[in-house]
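Student: Dropping the sequence and predicted coords here.
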Amino acid sequence: MIKKLLSNKGQISMEFAILMMVVVTTSTILTYYLMKSAISIKDTSVKAINETANTAEKALSTV
């Protein structure tokens, strides 16, 4: 009976460790894709800002 109690505690500990590993792995993967998406949005926004600035500069230079 004592062996079974110790085994259950070890099993719970192992399950908790696996759960924490899954949480950390998932959050790492999610962070990677979030950062990749943010960099892509930044590049797109910079391109749009540059195009707007160039258009405004052309419009003001003709005045």
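Tutor: Structure's in. What do you need?

Student: Going by C-alpha atoms from here, please, whenever you check contacts or count neighbours.
Tutor: OK.

Student: what's the helix or strand hosting I29 packed up against?
Tutor: Remark: I29 resides in helix 2-61, with elements defined by DSSP states H and E. On a contact count with 3 or more Cα pairs under 8 Å, 6 or more residues apart in numbering; DSSP states H and E, helix 2-61 meets no helix or strand.

Student: try it against this one:
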Amino acid sequence: MAEPLIVRREVQIAAPPATVFAFLTDPDKIVRWMGTEATAEPNPGGLYLLNLGGRATARGQFT
């Protein structure tokens, strides 16, 4: 069985952690900076779904 693809990236942002967290977990804030539609259930195992305007879809889960 093939290993699953795991993508990890670190970025330093000059903002308080609570502000950054909100822009990564609140669907209304997510679509302000990327995508056209978002679903987020920010708890372990919760759904992360992002429609990138018909170009692509990102889907994953919170860990």
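Tutor: Yep, that arrived. Because the structure is a prediction, the values reported are computed rather than measured.

Student: List the TM-score for the superposed pair.
Tutor: The TM-score (TM-score structural alignment, normalised by the length of the first structure) is 0.22; 23 aligned residues with a Cα RMSD of 3.6 Å.

Student: before we move on, back to that, run the chain-centre distance for the helix holding I29 of the first structure.
Tutor: 1 Å (Cα atoms, centre = their mean, to the nearest Å).

Student: could you say what helices and strands the longest helix seen in the second structure packs with?
Tutor: When the second structure is parsed with DSSP state H, its longest helix is helix 17-25. For helix 17-25 of the second structure, the packing partners by 3+ Cα pairs under 8 Å, 6+ apart come out as helix 27-33.

Student: Other residues contacting the helix it packs on?
Tutor: A22, F23, L24, E37, A38, T39, A40 (Cα atoms under 8 Å, 6 or more residues apart in numbering).

Student: right, and the secondary structure at the fifth one would be what?
Tutor: Using DSSP: H, G, I helix; E, B strand; the rest coil, the three-state assignment for A38 of the second structure comes out as strand.

Student: one step back: next, format the contacts of helix 27-33 of the second structure as JSON lines and append neighbour count and distance to Q61 of the second structure.
Tutor: Output for the contacts of helix 27-33 of the second structure, formatted as JSON lines (neighbours: other Cα atoms under 10 Å; distance: Cα to Cα, whole Å):
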{"residue": "A22", "neighbour count": "14", "distance to Q61 of the second structure": "16"}
{"residue": "F23", "neighbour count": "15", "distance to Q61 of the second structure": "16"}
{"residue": "L24", "neighbour count": "17", "distance to Q61 of the second structure": "12"}
{"residue": "E37", "neighbour count": "16", "distance to Q61 of the second structure": "16"}
{"residue": "A38", "neighbour count": "21", "distance to Q61 of the second structure": "13"}
{"residue": "T39", "neighbour count": "18", "distance to Q61 of the second structure": "11"}
{"residue": "A40", "neighbour count": "20", "distance to Q61 of the second structure": "9"}
